[in-house]
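[1] just coords:
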C-alpha cells in the first residue's frame, strides 16, 4: 500500500458521507481545496473516477460506491480497535459522537453531560442535534437516541429515560375561544400548530389512544415549525393548540401559562433509548457515558 493511502481513503469516506467537500473539510480540519487535491490524487492512482461533482452536490460513482461500502466498515473497525486501546489508560479518554433529537438532547443528554464531563476531563462528546431517524452506522456515530418503539431490532438498546406522554396544550385565553374538544376529531375545528417531520418533510399527524383505540389526526393552523421549542413559544403566545412532550411544558402547566386538553386521550409510551450496533466494541469512554445515561427509575 502506498504511503498516505489510508489517509486518502479516510478523506474519500468523509466526502462520501457528508456529500460535500466543505462539510467534509471542516470535519477533517483541512481546507476544501486541499481535500479536493487529495481526492484527485486518489482517483489518479486508481485510474477511476470515484466522485461525481456538480455545483450543488457530490455523489459517489459506481466505483466510488463500491469502495465506500468495502473500505468504510473496515476502517471503522480499525478506528474502533485503536480507540479500545484507551482501556490501557487509567482514565477513560477519547471522543464519543452521538446523534439525538432536540427534546432528548435537552431533557436527557445535556443534564447527564453536565454531571459526567467534570469527572472525566479527557472525554470529549459531540452531540449532533437532528430530528431525523439517522443511520448511525452510515454516518459513523457511536450511538443515537430514539424512542423505544423506533429502535431497530439488530441494535443494542439502553433505556435512558422514563415513559413519555404527549399532551395537547393551549394558553388559557386561546382555550377559551371555542368549546374544548371532547374527542381528537374535534381538533379540526381548532387552530393548531403543526410540526414538520424532518425525515419525510410531511406534517406530523397527532397520535391519540384510549381504551385500545388509536387515532391519528391531521390538524390545521396558522403556523408550522420543525422545532418543539418554537411550538411551545407559539402556544404560550396564544397562536393555537400545540402537541408537546408533557415534561417540556410541566413548568408552564404548573404556573397556569398553559392548560391540557384531551388529557384522557394521551397515554404514556416507552421513552428514549440509547442505541448502537451490537457488533460495536465499546471503548471505556463510551461505556462510562452509557452508565451515566442509563435510566434507573
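    On my side now, so go ahead. Note that the structure is predicted; figures quoted are calculated from it, not measured. Numbering: from 1, shown residues only.

[2] When you work out contacts or count neighbours from here on, use the C-alpha atoms and nothing else.
    Fine.

[3] where do the strands sit along the stretch 1-150 of the chain?
    Assigned by DSSP state E, counting those that start in this stretch, the strands in the stretch 1-150 of the chain fall at 51-53, 58-60, 94-100, 123-129, 143-147.

[4] Let me have these in CSV, adding distance to residue 261 and mean neighbour count as columns.
    Shown next, in CSV, are these (distance: least, CA to CA, whole Å; neighbours: other CA atoms under 10 Å):
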stretch, distance to residue 261, mean neighbour count
strand 51-53, 52, 16
strand 58-60, 48, 19
strand 94-100, 28, 19
strand 123-129, 30, 15
strand 143-147, 24, 24
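
[5] here's the one I want to compare it with:
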C-alpha cells in the first residue's frame, strides 16, 4: 500500500530536505498544493485531511493552524515546529531518547519533532540523571555551535551574501532560547541549564558540549563511569552511537560537519580525573538528526516502515 505524505511548508529549508530524502521512495506518494492554490487555506486543509502522515515545516502559529484544520482521526502528524514539543498530548520524536520511545512514536497520532540543540544535550545528560550519577538539580551549562542553516532562509541568505561573516557568532545572550523547555523536560533536569548557542560560518553541522565539575559529584564518579552509563543507554547499531572512551587533547571527528547529510549522532565523553573535570559532547547534523532526518525517521515509525529508510547513518 502506498502511503500519502503531505509536507506542509515544503518550500522551507527543512521541508526541502525532507522532500529530497523521500523523492525516490516508491512506497510513498508525496502530496503537494498546486501552485495556483498555494495561498489557499482550503487547499492545505484538503491535503492535510487526505494524508496518512502530514509533516509540518512551519512557524509555530501556522503549525497550530494546520493541526486545527485536520478534521479526521486518521491523519497522523509530525510537527517540526516548536509549538507542541512539551505538550503532554504529543509524543516527543527523539526515538533513541529512552527505552520504549520508538514504540510510543509508532503508536501515536501526534509527534513533536525535536529541536536541533536539545537532542545532543538529552542524549548525554538524561542517561546520567536516570542512573543517579548526576542530580537533576545540577547547575548544567551547555555550549553549542550550529551551521547557519539552522537560522532559516533569512540567515542563510545573509551568510551566503557575506563571505566575510564572523566564523563564530554567539547569540541568545538573554538566556531565554526557545529550545530550553524541551531541553530541560526531556533531559530530566529540575532547572533550566545555562545555554550558550553560537552560529558558525558554515552551512550545516552541530556540536553540543556539557562541561561537568566532577568535584561536585560523588568521589566515585569518574569520566569513564559517565561514559559507561551513556554507552549502556543506547542500543548498538542505531543512529546514536557512543565513541570509545579516550583521553585525548583533540579529535578531528569533533568537526561539527562530520555527520552532514546523515541521520547519525556520535557521543563522546572526555575527562581529566586528576582535575575532576569532564565534558559530554554530541556531534550531528542540525538539518539531519536535528531536523529533516529525525522527521523522516518519525514518519517511518508512524507508517511501520524500516526505520532507516531514506536515511544514511
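    Happy to help now that I have it. Because the structure is a prediction, the values reported are computed rather than measured.

[6] Mind checking the TM-score on these two?
    Once superposed, chain against chain, the TM-score is 0.29 (TM-score structural alignment, normalised by the length of the first structure); 145 aligned residues with a CA RMSD of 6.3 Å.

[7] hmm, back to that, of all the strands of the stretch 1-150 of the first structure, which one is nearest residue 233 of the first structure?
    Nearest to residue 233 of the first structure among these is strand 123-129 (19.4 Å), distances taken as CA to CA.

[8] Show me what that closest one is packed up against.
    strand 94-100 (3 or more CA pairs under 8 Å, 6 or more residues apart in numbering; DSSP states H and E).

[9] thinking again about what came up before, will you turn the strands of the stretch 1-150 of the first structure into JSON lines that also has distance to residue 243 of the first structure?
    Formatted as JSON lines, the strands of the stretch 1-150 of the first structure follow (distance: least, CA to CA, whole Å):
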{"stretch": "strand 51-53", "distance to residue 243 of the first structure": "42"}
{"stretch": "strand 58-60", "distance to residue 243 of the first structure": "38"}
{"stretch": "strand 94-100", "distance to residue 243 of the first structure": "20"}
{"stretch": "strand 123-129", "distance to residue 243 of the first structure": "20"}
{"stretch": "strand 143-147", "distance to residue 243 of the first structure": "17"}
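
[10] Quick one: closest of those to residue 81 of the first structure.
    strand 94-100 (12.5 Å).

[11] now that closest one and strand 143-147, what's the angle there?
    Compare the direction of strand 94-100 of the first structure with that of strand 143-147 by axes from the mean of the first three to the mean of the last three CA atoms, to 10 degrees and you get 30 degrees.

[12] Give me the distance between residue 217 of the first structure and residue 114 of the first structure.
    Using CA to CA, to the nearest Å, residue 217 of the first structure is found at 38 Å from residue 114 of the first structure.

[13] next one: residue 84 of the first structure
    For residue 84 of the first structure, the distance to residue 114 of the first structure - CA to CA - is 24 Å.

[14] okay, the two: which has more neighbours?
    residue 84 (18 against 10; other CA atoms under 10 Å).

[15] Residue 282 of the second structure versus residue 183 of the second structure, what's the distance?
    14 Å.

[16] I should have written residue 185 of the second structure there, sorry.
    Distance from residue 185 of the second structure to residue 282 of the second structure, by CA to CA: 18 Å.

[17] who has more neighbours, these two?
    residue 282 (28 against 17).

[18] Let me know the secondary structure of that one.
    At residue 282 of the second structure the chain is in strand, as set by DSSP: H, G, I helix; E, B strand; the rest coil.

[19] tell me which element the nearest residue to it once chain neighbours are set aside is part of?
    Closest residue to residue 282 of the second structure apart from its sequence neighbours, by CA to CA, 6 or more residues apart in numbering: residue 267 at 4.5 Å. Following DSSP states H and E, one finds residue 267 of the second structure within strand 265-272.
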